[in-house]
Structure formats: structure tokens, C-alpha cells
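Visitor: Next come a sequence and a model predicted from it.
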Amino acid sequence: MKDNVSSLTDIRKAAERGNADAQFNLGIMYNEGRGAAQDDANAAKWFRKAAEQGKAEAQFHLGCMYQEGRGIPQIDAEAVRWYLKAARQGNADAQYNLGCMYREGKGVPQSDAEAVKWYRNAAEQGHAEARNILDIICKEDKFVAQNDVGIDTVEKVRSKTEQEDASAKVEMEEMPVSDADVSHDEAETLKRYLKLAQQGDIDAQIMLGMMYKEGKDVPQDNAEAAKWYRKAAMQGHANART
């Protein structure tokens, strides 16, 4: 606890001096309840300060807070505004979320073409969720007919990342995850799960949730467990739960 308090104090001091990285990290601590009590309002406050200084990750997280109405009023148009700022800086998660907003017409006029554009930008950076949804919607006749995006475009995007994903998954599945005598392998396994989960792999997200919930090969952390279950649930995984 003492280390957490010290870390929180140091980060807060840097954040109050205007350091954007510290402001973002402080927002993360409040957002996830790590090193500080979970507090949506404080998370939004510090994400905003960092976002206003142009930090893309903070802009993305602030957009999420607006979209979900956590700590601040739920305003889709504001979510879009911050996603757009982050997306223009190349943040793949923001590009994906922006694609979803355009596809659903939330906070912006509905536009299939804009949705495809932002999904494609995210997919080209290896964003698995964007790649998968792009694959689905581009195979619909209306997209092929109405937009300058065809199945060949999707295949180019997919081929850029599929081999990498498959290789990582094979290596991950071949590595032990519970042998107490192989701590190095456990650390490598966790890295593999994290990489796949961050790319949108639902199975990896569920596995991380289970690992953190049960304290299996990682420190037990309900906040982390909930975070990964939530990501899987947002992709429609029926067994994702907190």
C-alpha cells in the first residue's frame, strides 16, 4: 500500500505540473482502480487535461468516457470529437470506435463509407476487431457496389496480420501457463495473451479475465479481470462476465 501511495503522490505532482504523460497515467489509475480508488469523475478529469495537450491515448479514453457516460455526461457527439482527434494521430482503437460511430450513426450522420474508411485505417495497423468487421461488411453487396472498397482490399489487410496472429497464438498455446517452476515461461505466456487480447482476440481476453480473477500466474486483480471480461463482452462473447 505504501508503494501505491508513493506512486500516486509522485504521479499526481507531475500531473499537476502539467506533464501530459503523468496526467494520462493518473487517469488510468482512477479509471481502473489501480494504485488509487476507482473514480470515473477523476479519471475523466485527468484524461481531459492530457487530451487537451494532444495526447492521443488520453483523447481516445476521454472519447470512451463520453460514449459510456462515465464520470461525465453521455454525449455521443463529444465522443466522436475526441475519437477523431486521436484517430487523426493514428490511434487504432480510436479509428475503430470512430468507424463504429459512423456505422451506427451515433454522434455523426450515418455513413457506411466513413465507417469503412476508419475500420480500414485501424485494420491496416493490425486491429483485429476492425479487420474482422471490415471483412464482414465489405462482403455485403451494398458495400461492394456503393463504396470503393472490395473484397480484395479486405484480403490485403487480412494478410498483413493473420500470419502474425496465427504464429503468436500457436506459440502461446504451446507454452505452459501453470507450472510453478517455469516463471519465465509464465511471463512469456502472459505477454502472448496480452498481445492477442489487445489485438481483439476474444479467447485471449476471456483467458486474461480468468487469470486476473483467480490470481493464476498473475497477482489477483478484480479490476483487471473486469476490464478484460468487458472487452470480450463488447464483442458479443456470451460467457464474458464480471
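Guide: Okay, I see it.
Visitor: CA atoms for contacts and neighbours, from now on please.
Guide: Noted.
Visitor: okay but residue 11 is in contact with residue 24, surely?
Guide: No - counting by CA atoms under 8 Å, residue 11 stays clear of residue 24, with 9.7 Å between them.
Visitor: Settle it for me: which of the two has more neighbours?
Guide: For residue 11 versus residue 24, neighbours defined as other CA atoms under 10 Å are more numerous around residue 24 (27 against 20).
Visitor: Quick one: residues contacting that one.
Guide: 46, 47, 50, 57, 58 (CA atoms under 8 Å, 6 or more residues apart in numbering).
Visitor: count of residues packed around the nearest residue to residue 122 once chain neighbours are set aside?
Guide: The shortest distance from residue 122 to any non-neighbouring residue, by CA to CA, 6 or more residues apart in numbering, is to residue 92 (4.5 Å). For residue 92, the neighbour count with other CA under 10 Å is 26.
Visitor: May I ask which of the contacts of residue 24 has the most neighbours?
Guide: Neighbour counts for these, by other CA under 10 Å, peak at residue 47, which reaches 32 neighbours.
Visitor: Which strand or helix spans that residue?
Guide: Element membership for residue 47, per DSSP states H and E: helix 40-52.
Visitor: what does that helix contact?
Guide: Helix 40-52 is contacted from outside by 19-21, 23-24, 26-31, 57-59, 61-62, 65, 70-72, using CA under 8 Å, 6+ apart.
Visitor: repeat that with 6 Å
Guide: Residues from elsewhere that reach helix 40-52 (CA atoms under 6 Å, 6 or more residues apart in numbering): 20, 23, 24, 27, 30, 31, 58, 59, 62, 70, 71.
Visitor: putting a second one here so we can go through both:
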Amino acid sequence: MVLTGNFIDTSSNSTKESSSQLLSKLGEMGFKAEKEELMTSLSACKQLVEEKGFRRPFLIMSESAKSEFTSLPSPTSEESYDSVILGLDSPSLSYDNLNKAFRILKNEPISDSHQPSNSDKKAVLIAPHKASFQQSPPTSSLPAGLSLGIGPFVHLLEEATGEGALIVGKPTKSFFELAIQRLGRNYGIDTRSLEKGEIAVVGDDTTNDLGDGARELGLKRILVRTGKYRPESEETEYPPDKVYENFADFIDDLV
């Protein structure tokens, strides 16, 4: 979440669901946000795909998350994918899907009717972020607690292919710059005139919420002790500027 004064831009690294579903969840929690006020790492992925001219991404994510990309055509079995986009969805992160992604990135055949491209242009791996873990609700086999994030799967494909992924979500500088631009556009604020520290980012992860990009831009970094926060989260080379028990305490202090 990025904010200045009383103005908030909801910036999420969630890749499990579409923006519309995330807005519904926020509404159920009492946060009334418009579509223009929400930015997710998936929407940043879509923007990158459009800017780079990718037309045929192989999507490893939930059906809900895939709806973010409905404006793109679906490749036929004879067409080559030009990119791979990862989202965090346990059923989708199967060996078969990851192996298919590997083959696409290595320009290997993926079906009997598909012939590898003769073009020198390689397919590109795109990932919303590299978070190693997440806070998960209870399941039929495990209680609530930390679970694997998308990061290990991104590293797996990077290691196997020898190619780095394009990371577009938090904590990249470009993601925060987009969020700040949206903040200014939505509320008519000249964000360029603000002093360093007048814009804050709030999160429960010092690395993936409050990391490199936030520091590079001089944002005030606020850690909340909720979600995947653990006591050791504060023991970092770059400690947060302030720590609160929860988001409500931060808002109380702000107003």
C-alpha cells in the first residue's frame, strides 16, 4: 500500500486472483476502493506484456488471475508462445506446467504439431515478484502458517534455463513509480513536489514490500506486525522506519 497524507493507492503483490475479485475482498473487509485505486503485480505484468508487444503468453496461474489477460489472443497448438508468466496457484504449479514453461523458454517442442521457432528471439520469463514465502490460511492438510511463495518457482526456471526473469511487482522501483504516478493522477497531487518521506509504503514484509525500490525512491517504509510478519522480520540490514502492531494502529497515528 502506497500513501501520502490522506490519499491511498492500494498496491498488491497478489497473483492469486483478478483485480475485480481483489476489490470485492477489500470491500468485504471494509476498504472501499475503486478500480483506478488498485494496482496489482498482475496488472503490472499485463502492462509490461502490452508495452513489450508480447501477444502469446503461457499463463501459469488461476483461472481468476487469467481473466486479467483476456484481451490477449490464445495461441493455437501450432503457434509458439512468446513469454511465460507465473502466478501463485498451487494446482497450476505442477511439474507438467513448469516443464512446459521450461520447454517454451528453451524453444523445445511442446506438442506433436508444434515445431520450435526458427527465430533468434527467445521467449521471456515474466514474474510478478520473487517472494520466498507467504502467509496461508488453514487447508485440509495443514494449519495456517507460512507456505512457499512464487519465488522458488521463479528461481527454478531461471536456474534451469540460464536466463533471468523480468520482475515487475514489489519491491521493484518501477512498480512503486507506477503506484506514485497513479496516486498523483487519481487525486490531483503533484507528487514531484513532495519531499522524501512524505510518501509511505506499508507492508508486512521488509524484503518484498519495503525492499530495494522503496529505499531507492526514498519512501517512508512502514512495517505492520500482521500477515507473514515474524519477529525476525525486523532483524534486517535495512530496518523499517516505523513498526506498528497492525494497519489500524498506523492509521490512528496518521490521523
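Guide: Everything's here; your move. All figures in this text were calculated on a predicted structure; none of them were measured in a lab.
Visitor: Give me the TM-score for these two chains.
Guide: The TM-score (TM-score structural alignment, normalised by the length of structure 1) is 0.30; 120 aligned residues with a CA RMSD of 5.8 Å.
Visitor: quick one on the thing from earlier: so after the helix holding residue 47 of structure 1, what's the next helix or strand?
Guide: helix 56-68.
Visitor: And that next one, what does it pack against?
Guide: helix 40-52, helix 76-88 (3 or more CA pairs under 6 Å, 6 or more residues apart in numbering; DSSP states H and E).
Visitor: Next, the buried residues of it.
Guide: Of the residues in helix 56-68 of structure 1, 56, 57, 58, 59, 60, 61, 62, 63, 64, 65, 66, 67 count as buried by neighbour count, 16 or more other CA atoms under 10 Å.
Visitor: separation between the second one and residue 209 of structure 1?
Guide: Here the criterion is CA to CA, to the nearest Å. By it, residue 57 of structure 1 lies 22 Å from residue 209 of structure 1.
Visitor: Likewise for the third one?
Guide: In this view, residue 58 of structure 1 and residue 209 of structure 1 are 24 Å apart by CA to CA.
Visitor: and if you look at the first one?
Guide: Note on residue 56 of structure 1: its distance to residue 209 of structure 1, by CA to CA, is 26 Å.
Visitor: So residue 125 of structure 2 belongs to a strand, correct?
Guide: Yes - the assignment for residue 125 of structure 2 is a strand, going by DSSP: H, G, I helix; E, B strand; the rest coil.
Visitor: ok, it to residue 133 of structure 2 distance?
Guide: With CA to CA as the criterion, residue 125 of structure 2 and residue 133 of structure 2 are 20 Å apart.
Visitor: between the two, which one's more packed in?
Guide: residue 125 (25 against 16).
Visitor: the helices in structure 1, which residues?
Guide: 2-16, 20-32, 40-52, 56-68, 76-88, 92-104, 112-123, 128-138, 141-146, 151-174, 183-198, 202-214, 222-234 (DSSP state H).
Visitor: ugh, wrong one, the stretch 151-255 of structure 2
Guide: 151-161, 173-187, 212-216, 247-254 (DSSP state H, counting those that start in this stretch).
Visitor: Turn those helices into a markdown table, columns for mean neighbour count and distance to residue 58 of structure 2.
Guide: Compiled in a markdown table, those are given as follows (neighbours: other CA atoms under 10 Å; distance: least, CA to CA, whole Å):
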| stretch | mean neighbour count | distance to residue 58 of structure 2 |
| --- | --- | --- |
| helix 151-161 | 16 | 14 |
| helix 173-187 | 18 | 22 |
| helix 212-216 | 17 | 28 |
| helix 247-254 | 12 | 36 |
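Visitor: Throw those helices into TSV and include distance to residue 24 of structure 2, thanks.
Guide: Formatted as TSV, the helices of the stretch 151-255 of structure 2 follow (distance: least, CA to CA, whole Å):
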stretch	distance to residue 24 of structure 2
helix 151-161	26
helix 173-187	20
helix 212-216	27
helix 247-254	19
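Visitor: Out of those helices, flag the one nearest residue 83 of structure 2.
Guide: helix 151-161 (12.7 Å; CA to CA).
Visitor: Now do the buried residues in the helix or strand harbouring residue 100 of structure 2.
Guide: Residue 100 of structure 2 is part of helix 95-105 when elements are defined by DSSP H and E. Within helix 95-105 of structure 2, the residues that qualify as buried are 98, 100, 101, 102, 103, 104, 105, counting by 16+ other CA under 10 Å.
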